[in-house]
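Novice: A predicted structure for the sequence below; I have some questions about it.
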Amino acid sequence: MKKTIIIIVAIVAVVLIGVFWSFSIQNNAVVKDENVTEAWANVETSYQRRNDLIGNLVKTVQGAADFERKTLTDVIEARAKATSVNIDASNITPESIQQFQQAQSGVSSALSRLLVSVERYPELKANQNFLKLQDELTSTENTIMTARTRYNAAVKDFNIYIQKMPNKFFLSGYEKKPSYKADEGADKAKEVEFNF
């Protein structure tokens, strides 16, 4: 009788340890999934900051120079397109990230053309508001890069966790998250031209 009780207690203990261990695996997956969601939100926040700054930049440029309308229009249109692309952080897919990246790439390209074209206007380069906005944009681009890097680190941590054994058995409902990849052609340096 005593031996039977010991065996039953041992079996119950092993089952309880297994249950708590599986709960621990599930809880860690939830934490890592939320870390990915937070990191993505930080990426979006960084881009939103840039989009907010673009409006001020365009107004400053318009007010300080008789500027090329096409360049300003391109910046405004790229910004509008970029702000129209939204991604649900709980359902990030490679396709949605690619769509988001393409829209943001359009903003980057239009901003580059704007800032290069501005070199033709000495009175604008001397404008303190413009110089401050230019510094803010540079800082924001660095913040965006940092946010992307942190997002990719969170994705890597999550993806490794859900694929490791024995976690994989308990986390079959979780799918790998896509990383943020560099824009097409980003491996080649862009040529800056000053057409005076």
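Specialist: Good, I have the coordinates.
Novice: rest of the way, CA atoms for contacts and neighbours
Specialist: Fine.
Novice: Give me the most central residue, this structure.
Specialist: In the chain, the residue lying closest to the centroid (C-alpha atoms, centre = their mean) is residue 43, at 3.1 Å.
Novice: take the one below as the second:
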Amino acid sequence: MDMASIITLVIAAFVLMYAITIYNGLVALKHSVSKHLSNIDVLLKQRHDELPKLVETCKQYMQYEQQTLEGIIQARSMVAKAQAKRDMKALGEAETSLRSGLGNLFALAENYPDLKADDSFQHLQQRITGLENSIADRRESYNEAVNNNNVRIEQFPDVLIARFLNFQAFELLEFQEEELKDVNIKSLFS
């Protein structure tokens, strides 16, 4: 074997090893996104299970707030449907609706001293608030994993392997602008 053949084999082996390294990195990123989404799913499921308990507790005290309670149940259903379909846009919209409804419910609870004093309500409110905070943290981690994946599949030379092996971009989990606005507490009491 002459020197040119040896150099060609060494270069080919280097290119192959580099391609394998890129591929393994892309696979790791893809699975990282899935893992982060699964972590969000766990918290959404826990919150999903707690909401009927909260609504039932509130129904005992809030006879005139049926529309708020029904809105929460409807939003809960929308979250479950979007989650099942893995539709990030619909999930973001449903989450916005649910979070808004919960914010309204907790604000309206201020009008019901007996409800606010109820141990079950206090426990559920703390539990759901804790889950909301955890969901926000996990959403941030998910979006970071999505961003890492999406940037990497567009960077050279990774883009060559990503396109050849059909790696896809993921959608960020974004909430609607209305969630970013301050809640008008005064309007809830009028």
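Specialist: Nice, thanks for sending it over. Just so it is clear, the structure is predicted and the values come from calculations on it, not from any experiment.
Novice: List the TM-score for the superposed pair.
Specialist: Put the two chains on top of each other and the TM-score (TM-score structural alignment, normalised by the length of the second structure) is 0.88; 187 aligned residues with a C-alpha RMSD of 2.0 Å.
Novice: before we move on, back to that, ok, the residue nearest to the centre of the first structure - contacts?
Specialist: Contact partners of residue 43 of the first structure, counting by C-alpha atoms under 8 Å, 6 or more residues apart in numbering, are 144, 147, 148, 151.
Novice: Give me the aligned partner of it over in the second structure.
Specialist: Using TM-score structural alignment, the equivalent of residue 43 of the first structure in the second structure is residue 40.
Novice: what does residue 14 of the first structure give?
Specialist: In the second structure, residue 14 of the first structure lands on residue 11 (TM-score structural alignment).
Novice: one step back: so which of the contacts of residue 43 of the first structure comes closest to residue 118 of the first structure?
Specialist: Ranked by distance to residue 118 of the first structure (C-alpha to C-alpha), the contacts of residue 43 of the first structure are led by residue 144 at 23.1 Å.
Novice: which one is the closest one nearest to, not counting chain neighbours?
Specialist: Closest residue in space to residue 144 of the first structure, ignoring its immediate chain neighbours: residue 46 at 5.3 Å, by C-alpha to C-alpha, 6 or more residues apart in numbering.
Novice: does residue 170 of the first structure really touch residue 25, like I thought?
Specialist: Yes - counting by C-alpha atoms under 8 Å, residue 170 of the first structure touches residue 25, with 7.4 Å between them.
Novice: More neighbours: which of the two?
Specialist: Comparing residue 170 of the first structure with residue 25 by other C-alpha atoms under 10 Å, the one with more neighbours is residue 25, at 18 against 15.
Novice: now for that one: what does it line up with in the second structure?
Specialist: Under the alignment (TM-score structural alignment), residue 25 of the first structure maps onto residue 22.
Novice: same deal with residue 114 of the first structure?
Specialist: So residue 114 of the first structure corresponds to residue 105, using TM-score structural alignment.
Novice: Which of the helices or strands spans the match of residue 43 of the first structure?
Specialist: helix 3-59 (DSSP states H and E).
Novice: What of residue 82 of the first structure?
Specialist: According to DSSP H and E, residue 82 of the first structure maps onto helix 69-84.
Novice: who touches that helix?
Specialist: 48, 51, 54-55, 58, 100, 103-104, 106-107, 110-111, 113-114.
Novice: Quick one: map residue 130 of the second structure onto the first structure.
Specialist: Looks like residue 130 of the second structure aligns to residue 139 there (TM-score structural alignment).
Novice: Number of residues surrounding its match?
Specialist: Neighbours of residue 139 of the first structure using other C-alpha under 10 Å come to 13.
Novice: quick one: whichever strand or helix holds it to the second structure mean distance?
Specialist: Assigned by DSSP H and E, residue 139 of the first structure belongs to helix 128-163. On superposition with the second structure, the mean distance recorded for helix 128-163 of the first structure (mean C-alpha distance after the TM-score superposition for the first structure) is 0.9 Å.
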